[in-house]
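**Student:** What follows is a predicted structure for the sequence shown.
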Amino acid sequence: MATLDDVRRLALALPRTDEKVSWGSACWVVSGKGFVWERPLRRADEAALTAAGIPLPEGDVLGVRVADEGVKQALVTDDPDVYFTTPHFDGYPAVLVRLERIALDELRELVEDAWVQRAPKTVARAWLAEQGR
C-alpha cells in the first residue's frame, strides 16, 4: 500500500521538482508543470463512479499525467482495481490511482514516467541517461 508520503518522496527525488498546494491539495511540478497531484474525489466524481458501478476508493487518490489517452485506457482496462478515471478527465491524458492498492515499485515507475513527460527534454534525457535507460 502506497501513501502520499511515498509519492512525495518519489517525486521530490526527481530533478527540478517542487511541491505546491493547488486547490488545497498537494501537487508536484517539474519546471512549473504538474505531473502528479493529490486528487480528492468531488461529488460529481462519486456520482459518476457509483452510476458506472465502480467502487469508490477507500483512501487517498492520486492524479497522474500519462503520455496519451491510449496509455490511460490501457491502465484503466488492465488494472481497474488500481486505476480509474472520471468524466472530469475525459480527453485529458491523466489517470486516477487508488494509492491503497498500488505497489511501491509500480508507483515509482508511474511517477517517473509522468515526470519524464513533463520535464524539459534536456533534463529528462540527462536523468534517463543517469538511470541507464
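**Tutor:** The structure has been received and is ready for your questions.
**Student:** CA atoms for contacts and neighbours, from now on please.
**Tutor:** Fine.
**Student:** Contacts made by the helix or strand hosting residue 37 with the rest, please.
**Tutor:** Secondary structure from DSSP states H and E places residue 37 in strand 33-38. For strand 33-38, the surrounding residues in contact (Cα atoms under 8 Å, 6 or more residues apart in numbering) are 4, 25-29, 60-65, 111, 114-115, 117-119.
**Student:** Now with 7 Å, please.
**Tutor:** Contact with strand 33-38 is made by 25-29, 61-65, 111, 114-115, 118, as judged by Cα atoms under 7 Å, 6 or more residues apart in numbering.
**Student:** Beyond that strand, next helix or strand please.
**Tutor:** helix 43-51.
**Student:** Now do that next one: distance to the chain's middle.
**Tutor:** Relative to the centre of its chain, helix 43-51 is centred 20 Å away, using Cα atoms, centre = their mean, to the nearest Å.
**Student:** Isn't residue 63 up against residue 99?
**Tutor:** No - with contacts counted by Cα atoms under 7 Å, residue 63 stays clear of residue 99, the gap being 10.1 Å.
**Student:** got any residues that touch both of these two?
**Tutor:** In contact with both residue 63 and residue 99: no residue, using Cα under 7 Å, 6+ apart.
**Student:** try this one side by side with the last:
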Amino acid sequence: MATLDDAIDLITVLPEVVEGTRYGRPTWFVDGTGFAWERPFSKADIKRFGDDPVPQGPILALAVDGLDDKAAALDAGNDGVFTISHFADYPAILIQLDVVDSGVLAEAIIDAWLACAPEPLAQGYLAQQRAD
C-alpha cells in the first residue's frame, strides 16, 4: 500500500529525473522521456470497465521496455498492477497505489526508469547499485 507521495519519493531519487506535465498531468521524465505519470481514469475509461469494479485511489502509469515486459509484469499477478483496454498495445502498466505492495512499486518504478534512461546512465546506476 502506497500513496502518490510515496511514489514521488521513489521516483525523484533516481538520477536525472525531471518533473513536468504532459496532457495536464504530473509526469516524470528522464532524458526527455516520460517514464511515470499520474493517470486518472477518463469517463471513457470508466465506461469501458462495464460491470467490473473500477480501481479506486491514485493510479500511476509506468513505462515498460516493450510489450513482452508488460506481459511479464501483468502475469506476475501482483495486486494493484493492471492495464486497461486503452493501453492494450502500449508499453506501460498501471499501478493502483493504495493496493500495490511497496516493494513491487519500487521495483516497477526502477524498471520504468531503466526502460527510458539512456544506456550509459542506466548502466552507471546499475553499477552503483551493485557496489552499494
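**Tutor:** That came in fine, so what should we check first? Please read these numbers as outputs of a predicted model, since none were measured by experiment.
**Student:** Taking the contacts of strand 33-38 of the first structure, please make a ChimeraX selection of just the buried ones.
**Tutor:** Burial among the contacts of strand 33-38 of the first structure is assessed by 16 or more other Cα atoms under 10 Å; the matching ChimeraX selection reads:
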select :26,27,28,29,61,62,63,64,65,111,114,115,118
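**Student:** I'd like the contacts of strand 33-38 of the first structure as a markdown table, with secondary structure and distance to residue 45 of the first structure appended.
**Tutor:** Below are those laid out as a markdown table (DSSP: H, G, I helix; E, B strand; the rest coil; distance: Cα to Cα, whole Å):
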| residue | secondary structure | distance to residue 45 of the first structure |
| --- | --- | --- |
| 25 | strand | 16 |
| 26 | strand | 19 |
| 27 | strand | 19 |
| 28 | strand | 22 |
| 29 | strand | 24 |
| 61 | strand | 12 |
| 62 | strand | 14 |
| 63 | strand | 13 |
| 64 | strand | 16 |
| 65 | strand | 18 |
| 111 | helix | 23 |
| 114 | helix | 23 |
| 115 | helix | 25 |
| 118 | helix | 25 |
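**Student:** gap between the residue nearest to the spatial centre of the first structure and residue 24 of the first structure?
**Tutor:** With distances taken as Cα atoms, centre = their mean, the residue of the first structure nearest its centroid is residue 64 (1.9 Å). Distance, residue 64 of the first structure to residue 24 of the first structure, by Cα to Cα, to the nearest Å: 17 Å.
**Student:** And the helices in the second structure?
**Tutor:** 4-12, 43-48, 67-75, 102-116, 119-131 (DSSP state H).
**Student:** what about the counterpart of residue 131 of the first structure in the second structure, how many neighbours?
**Tutor:** Taking TM-score structural alignment, the alignment pairs residue 131 of the first structure with residue 129 from the second structure. Neighbours of residue 129 of the second structure under the rule other Cα atoms under 10 Å: 9.
**Student:** about what we covered before: list the contacts for the residue mapped onto the residue nearest to the centre of the first structure from the second structure?
**Tutor:** With TM-score structural alignment as the criterion, residue 64 of the first structure lines up with residue 62 in the second structure. Counting by Cα under 7 Å, 6+ apart, residue 62 of the second structure touches 35, 36, 37, 92, 93, 94, 109, 112.
**Student:** Of the residues you listed - the most surrounded one?
**Tutor:** residue 36 (28 neighbours).
**Student:** Give me the nearest residue to that residue, chain neighbours excluded.
**Tutor:** In this structure, residue 36 of the second structure finds its nearest non-sequential neighbour in residue 62, 4.6 Å apart by Cα to Cα, 6 or more residues apart in numbering.
**Student:** how close does the one you found sit to residue 86 of the second structure?
**Tutor:** 14 Å.
**Student:** Also residue 53 of the second structure?
**Tutor:** Applying Cα to Cα to residue 53 of the second structure and residue 86 of the second structure gives a distance of 16 Å.
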